[in-house]
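Asks: this is the structure alone, sequence omitted:
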């Protein structure tokens, strides 16, 4: 995770190319429908032809995970009915029973091989190739793939949220923020759909394959539709990833300390500006999604955005606690500027103080 996590220009340009209305509707899809959409695309014969060709030289579509991300595959290595029985809103027992042989195979393979050949899928992609490398039968590889496809649409399987009571909406825990040995923050995704990242499309190779008559006549007319769907998937994933990334960069001190007082002003429109998208897209991308903090606490992603007003009020409260008294509005304004670099008029400070239910220093 040595690469510095940052919002990059390429990502901003890629997002900007999608029509905003269509992208907005697509981002609003519930996670389960989004997974089903991906499954339908990946089962498209043309997709399979370009992602799993007979030779590597003909491969056009390659999964490309986002920088600084990891995957948490432990749920696939510890599958049992009891684990899912308590909080799952649906009964997944039939799924586990139907795929019990594939589950045993996953446990036997171990984490590294399972992740390399069934999650990342950047090397051998044909079932027969994977079967040969892992010394399995082709039918066994296909059985594991079938299990992956089925459980991937059930977010409660791999990302069950603890945010139930007290919340009006149902949350999906999409990732955990973790630090490596060098204290660099990274994103650990729970869903294999999110972890594999974007689909890298080699458009130059497409043109080369056209000249070699690689495509059937009926394939040519379907290419744009397929690539359009893949780019939509890429945009949705990228906006969520870059939003989480922006939050990490902004709230890094908080993630290290776990102290709410270390949270700083963070606005959705700031993230949206860096991505060159409308703030509503960021709002839609994070709706109903949560993150697990390094210490295990789970929070809705929206809670990491702290409006400037709330941030200043929190700083004022900290100042009063440190001085063990209510400062005058003028003193508070001076301290805000001097210590925190925050510009606020005396009148604004007065309003914030009243909202915090502190009397004037003169009355105090």
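Replies: Okay, I see it. Quantities reported herein were computed from a predicted structural model and do not represent experimental measurements. Residues are numbered from 1 along each chain as shown.
Asks: when you work out contacts or count neighbours from here on, use the C-alpha atoms and nothing else.
Replies: Noted.
Asks: burial of the closest residue to residue 192 other than its chain neighbours, as a residue count?
Replies: Closest residue to residue 192 apart from its sequence neighbours, by CA to CA, 6 or more residues apart in numbering: residue 119 at 6.2 Å. Residue 119: 19 surrounding residues under other CA atoms under 10 Å.
Asks: ok, residue 119 touching residue 191?
Replies: No - taking contacts as CA atoms under 8 Å, residue 119 lies outside contact range of residue 191: 9.8 Å.
Asks: quick one on the thing from earlier: any figure for the gap between the residue nearest to residue 192 and residue 220?
Replies: Separation of residue 119 from residue 220 (CA to CA, to the nearest Å): 29 Å.
Asks: likewise for residue 345?
Replies: 63 Å.
Asks: please enumerate the strands of the stretch 251-364 of the chain.
Replies: 289-292, 298-300 (DSSP state E, counting those that start in this stretch).
Asks: how about stretch 187-204: buried residues?
Replies: Neighbour-count burial for stretch 187-204, counted by 16 or more other CA atoms under 10 Å, picks out 187-199, 201.
Asks: closest to residue 262 among these?
Replies: Minimum distance to residue 262 across the buried residues of stretch 187-204 is 20.1 Å, recorded for residue 187 (CA to CA).
Asks: ok, and what's touching the helix or strand encompassing that closest one?
Replies: Assigned by DSSP states H and E, residue 187 belongs to strand 185-189. By CA atoms under 8 Å, 6 or more residues apart in numbering, the list of residues contacting strand 185-189 from outside reads 1, 68-72, 174-180, 195, 248, 252.
Asks: doesn't residue 142 lie inside a helix?
Replies: Yes - using DSSP: H, G, I helix; E, B strand; the rest coil, the assignment for residue 142 is a helix.
Asks: in space, what's closest to it - neighbours in sequence excluded?
Replies: residue 127 (6.6 Å).
Asks: tell me how far the one you found lies from residue 209.
Replies: 23 Å.
Asks: kindly report the same for residue 83.
Replies: Distance, residue 83 to residue 209, by CA to CA: 48 Å.
Asks: okay, those two: which has more neighbours?
Replies: residue 209 (16 against 12).
Asks: the more buried one and residue 215 touch, don't they?
Replies: Yes - assessed by CA under 8 Å, residue 209 is found in contact with residue 215 at 7.2 Å.
Asks: can you give me every residue that contacts residue 258?
Replies: residue 295.
Asks: one more to weigh against that first structure:
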């Protein structure tokens, strides 16, 4: 009995290690590989069946939209390179309507466009038209186009996407003084998967899927869970970074001291996980500059050095260390010793 317990424990540990390795591979995968894995999962016929309700009305896989997630439709739709990639993938002649549809999206405004044309809620042409100042026919046309373009974008093979869409995660914008970020790939907006293994068991018992399919279904659900974990983790990290550096992105202040360890603490993730999630990714900032996500982190030492430079630039190089210490405290709320100021100053 004791030997069997040890054997079962060893198997359990090996299974956990195997799961950890698979999760690590998803976290560390380049964006192209991640999008490819997601597309392959979505295209799997058995996975499609798992997303449908079973005999008891429950589905083994439910999609849950990430809170606050949106799609950078106007940016993506206005990109000729992406439109060409979508057209090469069989998007059809309807892409010729892009200029007119982009103008309608602009007239609707970002908030209304996301509310009526990108959300998963029921669509009413009349309601959308009243809110946006359209005719019902224009609202219906924009909705159909937005749905078609989003689907066409998602179906572009990752290897055929313009390079920008593999490194730039989101477009950051400011509207009415409010900061928002929209993902450059609709797969993030589609959301994550919530797995119901009891629904899978019920599906197997009903005979809707065979025993052989059940084993593969369990594997698909595990893969979906790992992909969802990466999406949800990145969304949490991105949201936390934008909140922490809102002043900089709104051009109200400079970058604040921020480390990956601090973001890890805010998101309840491991610092190494945060590092993997943001590796190689960038953002398009409100003023049009592309910045690596790593560029939004600033160590406390670098921050203090920058502020000392500003103080010396605005004042006099003959300021004493005590003067600088006081200026740091009163102007920036930074409390450091005079000896530390002397050390920072010597390295400028």
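Replies: Structure's in. What do you need? Because the structure is predicted, anything quoted here is derived from the model rather than measured.
Asks: if we can go back for a sec, I'd say the residue nearest to residue 142 of the first structure and residue 145 touch.
Replies: No - taking CA under 8 Å as the definition, residue 127 of the first structure is not a contact partner of residue 145, at 9.0 Å.
Asks: give me the more crowded residue out of the two.
Replies: Using other CA under 10 Å, the more surrounded residue of residue 127 of the first structure and residue 145 is residue 127, with 19 against 15.
Asks: to which residue of the second structure is the more buried one aligned?
Replies: Taking TM-score structural alignment, the alignment leaves residue 127 of the first structure unpaired with respect to the second structure.
Asks: please tell me how far residue 127 of the first structure sits from residue 92 of the first structure.
Replies: Residue 127 of the first structure sits 26 Å away from residue 92 of the first structure, going by CA to CA.
Asks: and for residue 229 of the first structure?
Replies: 29 Å.
Asks: now the longest helix seen in the first structure on the second structure. Mean distance?
Replies: Ranked by residue count, the top helix of the first structure under DSSP state H comes out as helix 217-250. Compared with the second structure after fitting, helix 217-250 of the first structure has a mean deviation of 1.7 Å; criterion: mean CA distance after the TM-score superposition for the first structure.
Asks: residues in the second structure aligned with that helix?
Replies: Counting by TM-score structural alignment, helix 217-250 of the first structure sits on residues 211-244 of the second structure.
Asks: buried set for the matching stretch?
Replies: 214, 217, 220-242, 244.
Asks: what's the matching range in the second structure for stretch 300-318 of the first structure?
Replies: So stretch 300-318 of the first structure sits over residues 292-310 in the second structure, by TM-score structural alignment.
Asks: can you list contacts of that stretch?
Replies: 241, 245, 255-260, 278-283, 324, 328, 332, 334, 344-345, 348.
Asks: likewise stretch 201-219 of the second structure?
Replies: By CA under 8 Å, 6+ apart, the surrounding residues in contact with stretch 201-219 of the second structure are 46, 47, 50, 54, 55, 56.
Asks: which ones among those residues lie within helices?
Replies: The helices, defined by DSSP H, take in 46, 47, 50 from the contacts of stretch 201-219 of the second structure.
Asks: including neighbour count and distance to residue 306 of the second structure, could these go into CSV?
Replies: Shown next, in CSV, are those (neighbours: other CA atoms under 10 Å; distance: CA to CA, whole Å):
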residue, neighbour count, distance to residue 306 of the second structure
46, 16, 56
47, 19, 52
50, 24, 54
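Asks: which of these lies closest to residue 32 of the second structure?
Replies: residue 47 (21.0 Å).
Asks: please name the nearest non-neighbouring residue to residue 229 of the second structure.
Replies: For residue 229 of the second structure, ignoring the flanking residues on the chain, the nearest one in space by CA to CA, 6+ apart is residue 192 at 7.8 Å.
Asks: so the one you found touches residue 228, yeah?
Replies: Yes - Residue 192 of the second structure is in contact with residue 228 according to CA under 8 Å; the separation is 4.7 Å.
Asks: contacts only, for the spatially most central residue of the second structure.
Replies: Taking CA atoms, centre = their mean, the centroid of the second structure lies closest to residue 235, which sits 4.2 Å from it. By CA under 8 Å, 6+ apart, residue 235 of the second structure lies in contact with 66, 69.
Asks: please tell me how far it sits from residue 84 of the second structure.
Replies: Note on residue 235 of the second structure: its distance to residue 84 of the second structure, by CA to CA, is 28 Å.
Asks: what do you get for residue 182 of the second structure?
Replies: Applying CA to CA, the value for residue 182 of the second structure to residue 84 of the second structure is 21 Å.
Asks: repeat for residue 14 of the second structure
Replies: 47 Å.
Asks: what of residue 98 of the second structure?
Replies: Counting by CA to CA, the gap from residue 98 of the second structure to residue 84 of the second structure is 12 Å.
Asks: can you get me a residue count around residue 78 of the second structure?
Replies: Going by other CA under 10 Å, the residues that sit close to residue 78 of the second structure add up to 14.
Asks: I'd assumed residue 102 was in contact with it.
Replies: Yes - Residue 78 of the second structure lies in contact with residue 102 (CA under 8 Å); the separation is 7.3 Å.
Asks: determine the angle, from 0 to 180 degrees, between the lengthiest strand in the first structure and helix 217-250.
Replies: Looking across the first structure with DSSP state E, the single longest strand is strand 172-179. Calculated by axes from the mean of the first three to the mean of the last three CA atoms, to 10 degrees, strand 172-179 of the first structure forms an angle of 60 degrees with helix 217-250.
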